[in-house]
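K.L.:
Quick one: sequence and predicted model below, then my questions.
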Amino acid sequence: MSEKIEVGVIGLGKFGLELAINLRKLGHNATGVDTSEERVKAAKPYLSHVFQADGTDRQTLEQLSFQDFNYVVVSTGDSMEASILVVLNLQEMGVNKIWVKAISEAHKKVLSKIGVDFVVFPEHFAAKQLAHKLSTPGMIEYLSMGHDILIKERTVTEWAGQTLIDLNLTNNYQVQVIAIRKNGSEELNFVPKANETLEHDDVLILIGTRENLLALP
């Protein structure tokens, strides 16, 4: 397992709470803050520490040692003003890594201008992922990496009897096979051997741009 990290989460709405829960599942510590008594109560079974407090108040954050966390995630609901105020307080406190949930393109632009380390726009990302999934048969995942990078599965039919070396997909189509699920198996074989012969109905897991994946014969 990777080194355990300490993460502060300001705002325990759907996004903030789900993030904190998943951090805990991965073995990390998450401390949450929210002004809502109901949200704090809902978060208590899942978080290392949770407090009903005003995340926009710098003194409160200092008392809760937010300046000592490896990361602080800001997810203050629909208030762009509150989000920016929290970020400015965290920066003045010397917090090293600040990740923020944006609620609009304008919010995202402002956060980038004031030097936020990472800005996530969940609704935008989810909508883009769904659009790709609808328009790209077999797509498993959309990755936001500066380009439209997709992970797509493809069943072996006409490629049966060939190896990955024979297909040379990286040079011919600029896509990469990252895993193979053998015919009839539920398990994925990651980093498959390039000289292994493919069988009919094997499933290849490919990564590449949407354009290159759709260009495969």
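P.N.:
Perfect, thanks for sending it. Bear in mind the structure is a predicted one, so any value in this text is a computation, not a measurement.
K.L.:
For the rest of this, base every contact and every neighbour count on C-alpha atoms.
P.N.:
Noted.
K.L.:
Please identify the buried residues of stretch 92-100?
P.N.:
93, 95, 97, 98, 99, 100 (16 or more other Cα atoms under 10 Å).
K.L.:
a markdown table for these, including secondary structure and distance to residue 3?
P.N.:
Shown next, in a markdown table, are those (DSSP: H, G, I helix; E, B strand; the rest coil; distance: Cα to Cα, whole Å):
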| residue | secondary structure | distance to residue 3 |
| --- | --- | --- |
| 93 | helix | 24 |
| 95 | coil | 19 |
| 97 | coil | 16 |
| 98 | strand | 19 |
| 99 | strand | 19 |
| 100 | strand | 22 |
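K.L.:
alright, now check it against this:
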Amino acid sequence: MSRQFAILGLGYFGSTVARELKRHQNQVLGVDRDETRVDALSDMLDHAVIADLTDENALKELSLEAYDAVVIDVDDDLETSVICTLHVKELGAKEIWAKAHSDAHYKLLKRLGADRVIYPEYDVGVRVAESLNYHAMVDFIRLGERQFIVELVTTQRLVDNCASVANLSIDRDALFLVAIKRGQEVIRNPADDTPLQPDDSLILMGDLQALREIGRQI
């Protein structure tokens, strides 16, 4: 079933979100004060509107409270971002996702009531650092302050040292092997006697320190 989303700000980030949501057959409204940006997406989106994102009356006419979520991306304009987020919150949006450009901006958006704050530079920086430090890491998802889901690719060294799941040095109290991805196959909750192969993707969930320990083995 399709959902309805409003994207306020059609810069690179906002337009990418809009395109992907539309690709998944959702109904998408795109709004920007830049006519060129709106025109570029007008044929793709369900509705594309030119409007000042700091104008409360203009935002009110969009009936943002009817959308499942509102995404706010106003380039690097802190003032516009803050004013727009404040108006959208006051207009009764069900869920607000807003893009931040600095630590202070992040904290401010949270205080203004944004449900989710995306901080791409920080998030990507953390991912790059973790991937450089643990070269086998493919991806990770933060679940909380110390809890993560991590995807690690097995190396020949690990397979030589650990022929099966049972031989992995996993702290079972702190870490859980959710699945093994092997090509197109997904082995869910793998048994201890499941053999390991080079280039398997291990999907692990648990404490950050325990995940780092397994990362060092690979």
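P.N.:
Arrived safely, thanks for sending. Bear in mind the structure is a predicted one, so any value in this text is a computation, not a measurement.
K.L.:
Tell me how the two chains score on TM-score.
P.N.:
Scored against TM-score structural alignment, normalised by the length of the first structure, the superposed chains reach a TM-score of 0.85; 209 aligned residues with a Cα RMSD of 2.4 Å.
K.L.:
Residue 190 of the first structure: which of the buried residues of stretch 92-100 of the first structure is nearest?
P.N.:
Checking those against residue 190 of the first structure by Cα to Cα gives residue 99 as the nearest, at 30.6 Å.
K.L.:
Tell me the counterpart of that closest one in the second structure.
P.N.:
Mapped onto the second structure by TM-score structural alignment, residue 99 of the first structure lines up with residue 97.
K.L.:
residues in contact with the closest residue to residue 27 of the second structure other than its chain neighbours?
P.N.:
The shortest distance from residue 27 of the second structure to any non-neighbouring residue, by Cα to Cα, 6 or more residues apart in numbering, is to residue 4 (4.7 Å). For residue 4 of the second structure, the contact set (Cα atoms under 8 Å, 6 or more residues apart in numbering) comprises 26, 27, 28, 29, 67, 68, 69.
K.L.:
Look up how far residue 185 of the second structure lies from residue 4 of the second structure.
P.N.:
Residue 4 of the second structure sits at a distance of 33 Å from residue 185 of the second structure (criterion: Cα to Cα, to the nearest Å).
K.L.:
Please say which position in the second structure residue 47 of the first structure maps to.
P.N.:
Residue 47 of the first structure maps onto residue 45 in the second structure, with residues paired by TM-score structural alignment.
K.L.:
just checking, its match touches residue 22?
P.N.:
Yes. The pair residue 45 of the second structure and residue 22 passes the contact test of Cα atoms under 8 Å, sitting 6.9 Å apart.
K.L.:
residues shared between the contacts of those two?
P.N.:
Taking Cα under 8 Å, 6+ apart as the contact rule, residue 45 of the second structure and residue 22 both touch residue 28.
K.L.:
how about residue 186 of the second structure, what's its match in the first structure?
P.N.:
With TM-score structural alignment defining the correspondence, residue 186 of the second structure maps onto residue 189 in the first structure.
K.L.:
Right, I'll call it a day here.
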